[in-house]
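Engineer: Predicted model, plus sequence, below.
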Amino acid sequence: MNDSEPIVAGYDGSHEADTAVQWAARLANRRKCPLQIVHCSLWPVITHNMEPVPGIAESGLRHAAESVVSEGVARAHEVSADVEVTTSLVYGWPAENLRKLASHASLLVVGTRGIGGFLGLLVGSVSLELAATAACPVAVIGPVQRPGGPVVVGIDGEGWEATLRYAATFASQTQASLRIVHVRRKHDGHDPAQGPGAREMLDSAIRSVRNTTPGLEVADVLLSGTSVAGTLLSATSDAQVVVVGSSGLGLVKGSIGSTAHAVLHHAGCPVIVVRHPKQ
């Protein structure tokens, strides 16, 4: 995590985007890094007539898109008046544009934009695609804000070190405690948390955090359940953010894996996906 790199936030004028850009502004202020607000307009896909209506001031699709950008800046400054904000107005598909613009960012922040209440799924297709394909970590900002809660990170059998490092640094920057959760899957009524070797990963994780981020308040939780994602979520009811890793090994190219996918859909608080694809 390089704090000199900007945080990039997508903004489309929606309520969800308001929440996301303000979350990003607060974090940029803490990190003392720039915030880049990006609005992706789809109007050129539909029409080439972007100019003002003759005789009507401040009209036209181009002006409307520019107004959305200005609104995003205003929303950021409402919560962090001193944060350095730059803007980009681009045309075309949001996921493609945001992925390109965030190629050198420390974090890409987007809102949920899903259909709330539909089978409990809250995350839209653009957010999911970016979580699966962006080069940097992606934060998907849900409706619940718990600024005083812990940072919860889920670790599993492989590739967890990078996810843990990111979560520990994020917790330190936000002056939060860190809760490390490891879930063992139950099979046929057997509780693997009670078996030999169940604590080694968590003990190693705790040692790593204490070596790299001294002074950080850190706790560990070992759980078992039939659903890894559901069991992990049971430990996040007070979390300000949940950090999950993804190896990008889902059945569909570019997917993030079942656990990260489920956590994104069902965690009400912000979720950060840290990708570590296999080479």
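Structural biologist: Cool, got the structure.
Engineer: use CA for all of it now, contacts and neighbours both
Structural biologist: Will do.
Engineer: for the host helix or strand of Gly154, packing partners?
Structural biologist: In the assignment (DSSP states H and E), Gly154 maps to strand 151-155. Secondary-structure packing of strand 151-155 (3 or more C-alpha pairs under 8 Å, 6 or more residues apart in numbering; DSSP states H and E): helix 160-173, strand 178-185, strand 241-246.
Engineer: ok, and here's another one to check against it:
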Amino acid sequence: MSGLVIVGVDGSASSLVAVEAAAREARWRGAGLRIVHAFRWPPMRVPLGPPVPLPAEGEIWRMVEGLVAEAVGRASAVAPSVEVTHAVVPGEPLTVLEAQSHGAELVVVGSRGMGGFAGLLVGSTAVHLAAHGRCPVLVVRERSERAGPVVLGIDGSPAGASAVDFAFAEAALRGVGLVALHAWTTWNAPVPPPQDPAEPYASRPGVLAQAEESLLGEALAGRRERYPDVPVELRVVHGATREALIEASRAAQLLVVGARGRGGFAGLLLGSVSQAVLHHAHCPVAVVGRPGGR
């Protein structure tokens, strides 16, 4: 066993889908799987209206043991060869799973849990982990072993290099191709040096597009040689990044993005593009930060 995949469970349908996805990831990686339940009292939302009697402590533990056992059963059914362990850890899910992410290869969570507000597409735990987790975080929305490639969003920032490495490795594990997508507009593209000293604020037509295509090639440098069996499609889109990635996710089995890009405000742990695809992508999303944390 070469590593460990962590999956958070809370008894929700979304978390059970995450368990199945995590089991597949562990099988592909030859890693172990740890199922983690963060226990808090009371372990449920407090409804509006008259007080509702809480279950006795013994009943609570039977409920917790039952949901963990169901998760273990789901994992074993999907990947019988994977070594599965489980832990019930006191604390809030956000802090428990962030702590568990230290030293893990991957943390997997469902997009929606038992808490939060109905109608939100992605819960606070998923967004928090994407920003603070110490390893890549995979957010799964629905049960689906979809066909299609891995789509990688590239912006050329140094922070995005880890996402490039993760996407190539994931495509190799899954045995599928990789679509490397870079979207740009005249507002977010770095302006190249002027071509004519007499016109210091102008560039020849097509210069920005050529620069962005070069950026995509530079971002992938060395990876194609490292993963010769992964077919790669380069896709440069003149348009908004969020919309381009969300559209590309329709035909993908996984979308990979970095936690932070070259735009936005320094100090924010999760960029606007990462947040947008977490909420609106049509496939599971992996958010990858820099190695060792943020």
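Structural biologist: Received, thanks. These numbers were taken from a predicted model, which means no experiment stands behind them.
Engineer: Send over the TM-score of the superposed chains.
Structural biologist: After superposition, the two chains reach a TM-score of 0.85 (TM-score structural alignment, normalised by the length of structure 1), with 265 aligned residues with a C-alpha RMSD of 3.0 Å.
Engineer: before we move on, the earlier item: and the strand holding Gly154 of structure 1, how far out from the chain middle?
Structural biologist: Distance of strand 151-155 of structure 1 from the chain centroid (C-alpha atoms, centre = their mean, to the nearest Å) equals 13 Å.
Engineer: so it versus helix 160-173, what angle?
Structural biologist: If you take axes from the mean of the first three to the mean of the last three C-alpha atoms, to 10 degrees, strand 151-155 of structure 1 sits at 180 degrees to helix 160-173.
Engineer: returning to that earlier point: which one of the helices and strands packed on strand 151-155 of structure 1 is the most hemmed in?
Structural biologist: Among these, ranked by average contacts under mean count of other C-alpha atoms under 10 Å, first place goes to strand 241-246 (a mean of 27).
Engineer: which bit of structure 2 covers the lengthiest helix in structure 1?
Structural biologist: Across structure 1, the helix with the greatest residue count (assigned by DSSP state H) is helix 61-79. Helix 61-79 of structure 1 corresponds to residues 60-78 in structure 2, going by TM-score structural alignment.
Engineer: and the matching stretch, how far from structure 1 on average?
Structural biologist: Averaged over the aligned pairs, stretch 60-78 of structure 2 sits 1.1 Å from structure 1 after superposition, using mean C-alpha distance after the TM-score superposition for structure 1.
Engineer: ok so, going back, columns distance to Arg275 of structure 1 on top of the helices and strands packed on strand 151-155 of structure 1, output as JSON lines?
Structural biologist: As requested, these are arranged in JSON lines below (distance: least, C-alpha to C-alpha, whole Å):
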{"stretch": "helix 160-173", "distance to Arg275 of structure 1": "8"}
{"stretch": "strand 178-185", "distance to Arg275 of structure 1": "18"}
{"stretch": "strand 241-246", "distance to Arg275 of structure 1": "5"}
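Engineer: between those, which gets nearest to Arg210 of structure 1?
Structural biologist: Closest approach to Arg210 of structure 1 among these (C-alpha to C-alpha): helix 160-173, 9.6 Å.
Engineer: now for the closest one, which elements pack on it?
Structural biologist: Helices and strands touching helix 160-173 of structure 1, by 3+ C-alpha pairs under 8 Å, 6+ apart, are strand 151-155, strand 178-185, helix 200-212, strand 241-246, strand 271-275.
Engineer: Out of those, which gets nearest to Ala219 of structure 1?
Structural biologist: The nearest among these, by C-alpha to C-alpha, is strand 178-185 at 4.9 Å.
Engineer: on that earlier part again, following the chain onward from the longest helix of structure 1, which element is next?
Structural biologist: strand 85-91.
Engineer: Give me the contacts around that following strand.
Structural biologist: The contact list for strand 85-91 of structure 1 (C-alpha atoms under 8 Å, 6 or more residues apart in numbering) reads 34-44, 65-66, 69, 73, 97.
Engineer: filter those to the buried ones?
Structural biologist: For the contacts of strand 85-91 of structure 1, a burial check counting by 16 or more other C-alpha atoms under 10 Å picks out Pro34, Leu35, Gln36, Ile37, Val38, His39, Cys40, Ser41, Ala65, Val69, Val73, Asn97.
Engineer: Matching the fifth one against structure 2, which residue comes up?
Structural biologist: Under the alignment (TM-score structural alignment), Val38 of structure 1 pairs with Val36 in structure 2.
Engineer: Check the gap between that match and Gly258 of structure 2 for me.
Structural biologist: Distance, Val36 of structure 2 to Gly258 of structure 2, by C-alpha to C-alpha, to the nearest Å: 25 Å.
Engineer: ok, now Asp155 of structure 2?
Structural biologist: Taken as C-alpha to C-alpha, the span from Asp155 of structure 2 to Gly258 of structure 2 is 9 Å.
Engineer: list residues touching both of these two?
Structural biologist: Counting by C-alpha under 8 Å, 6+ apart, Asp155 of structure 2 and Gly258 have no contacts in common.
Engineer: okay, the buried ones among the contacts of strand 85-91 of structure 1 in a markdown table with secondary structure and distance to Gly268 of structure 1 next?
Structural biologist: Formatted as a markdown table, these follow (DSSP: H, G, I helix; E, B strand; the rest coil; distance: C-alpha to C-alpha, whole Å):
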| residue | secondary structure | distance to Gly268 of structure 1 |
| --- | --- | --- |
| Pro34 | coil | 27 |
| Leu35 | strand | 24 |
| Gln36 | strand | 25 |
| Ile37 | strand | 23 |
| Val38 | strand | 24 |
| His39 | strand | 24 |
| Cys40 | strand | 25 |
| Ser41 | strand | 28 |
| Ala65 | helix | 29 |
| Val69 | helix | 27 |
| Val73 | helix | 25 |
| Asn97 | helix | 26 |
